[in-house]
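J.: Next input, structure requested:
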Amino acid sequence: MARILAIDYGLKRTGIAVTDELQIIASGLTTVETDTLIEFLKDYINKETVERFIIGKPKQMDNSDSESEQLISSFIEKLKKEIPSIPFERVDERFTSKMAFQTMIDSGLKKKQRRNKALVDEISATIILQSYLYNK
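T.: Just a heads-up that it's a prediction; the model follows:
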C-alpha cells in the first residue's frame, strides 16, 4: 500500500502529516514554508509512494467556508496542475488548532514549546489525517 499525506494549509506555514504504508498510523512529518509546498510535495512523492492527499477544509461554526478557503482553493488548483496523478480529498478541520494546542498541553510540553506555531501546524495536520482514517 501507499501512504496518505495530509496538508494543513496556512498562509505562511503548512503542516504535513503522513500515514505508515499500511495506512494505520498518522504521524506528523514536518512543517514547510507555504511558498515551497509544491516543491516539497514533488520531492516527497519522488521518494515515497503516496496514494492521496488529504487537505483540511476550514469551516465556520455555521458550516460556511472560512476566509482562508479562497487561498486553499487557489493552492488546490495549482496542486492539480503540478501533481495531477495523485487525487485529493477534503476533511473538515474545525477545531484542529485548538485540539493540537490541547494535545501539546496534555503531553506535558512547556509553555515556551507550546508557542511553536510550526509544531501546532504539524499536529493539526496529524489530527486531520487521523480524522480521515477514522472515517474512511
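J.: contacts and neighbour counts: CA atoms only from here.
T.: OK.
J.: Okay, helices next: where are they in the chain?
T.: Secondary structure of the chain, counting by DSSP state H: helices at 37-47, 69-82, 96-106, 111-114, 117-135.
J.: please give me the structure for this one as well, since I'd like to look at both together:
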Amino acid sequence: MGRILAIDYGRKRVGLAVSDPQQIIANKLATVATHTIWDFLQTYFKNEKVDEVVIGYPLQMNNTASEAVVYINPFIKKFKQKYPEIPLEMADERFTSKLAFQTMIDGGVKKAGRRNKAMVDAISATIILQSYMEQKRNRM
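T.: Below is the predicted model:
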C-alpha cells in the first residue's frame, strides 16, 4: 500500500502532508515555494509510492468554488497531464487555515511562531489529509 499525499496549493507556498504507508495517520511533510512544486513532486514520486493525491479545493459557504480556484484549477489540470496514473481527489478546505492556527495555539506555539505562514500551510495540508482519510474510512 502506498501513501496519500495532500496538497494545500497557494500562490506563494504549497503545504504538503503525507500519510503513513498504511494510510492511517497524516503527517506534515513540507512547505515549498509554489514555483518549485513540480520539481518537488517529481523527486517525491520517484522516491515514494503514492497511491493518490488530495488537493484542498476552496469552497464558499454556499458550496460554490471560491475565487482562489483561478490559480488552483490550472495546477490541477497540469497535474492530471503530468501524472495521469495517480488519482487526484479534491477535498473541501474551508476553515483549514483557521483550524491550523488554532492547532498551533493549542500546541503552545508562541505568537511569533504562529506568524510562520509556511507552518500554517503544512498544518493545513495535514488537516486536509487527515479529514480525507477519515471520510474515506467512513465510506467503507
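J.: Got a TM-score for the two of them?
T.: The TM-score (TM-score structural alignment, normalised by the length of the first structure) is 0.98; 136 aligned residues with a C-alpha RMSD of 0.6 Å.
J.: Point out the most buried one among the helices of the first structure.
T.: Mean neighbours per residue, mean count of other C-alpha atoms under 10 Å, is largest over these for helix 117-135, with a mean of 22.
J.: So which elements touch that helix?
T.: strand 3-8, strand 13-19, strand 26-33, strand 50-57, strand 88-92, helix 96-106 (3 or more C-alpha pairs under 8 Å, 6 or more residues apart in numbering; DSSP states H and E).
J.: That one vs the second structure, average distance?
T.: Superposing on the second structure and averaging over aligned pairs (mean C-alpha distance after the TM-score superposition for the first structure), helix 117-135 of the first structure comes out at 0.3 Å.
J.: Same question for stretch 96-106 of the first structure.
T.: By mean C-alpha distance after the TM-score superposition for the first structure, the fitted stretch 96-106 of the first structure averages 0.1 Å away from its aligned residues in the second structure.
J.: Show residues contacting that stretch.
T.: Stretch 96-106 of the first structure is contacted from outside by 114, 120-121, 123-124, 127-128, using C-alpha atoms under 8 Å, 6 or more residues apart in numbering.
J.: Quick one: those residues as JSON lines, columns for distance to Leu41 of the first structure too.
T.: JSON lines is the format used below for the contacts of stretch 96-106 of the first structure (distance: C-alpha to C-alpha, whole Å):
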{"residue": "Arg114", "distance to Leu41 of the first structure": "26"}
{"residue": "Val120", "distance to Leu41 of the first structure": "20"}
{"residue": "Asp121", "distance to Leu41 of the first structure": "16"}
{"residue": "Ile123", "distance to Leu41 of the first structure": "18"}
{"residue": "Ser124", "distance to Leu41 of the first structure": "18"}
{"residue": "Ile127", "distance to Leu41 of the first structure": "19"}
{"residue": "Ile128", "distance to Leu41 of the first structure": "17"}
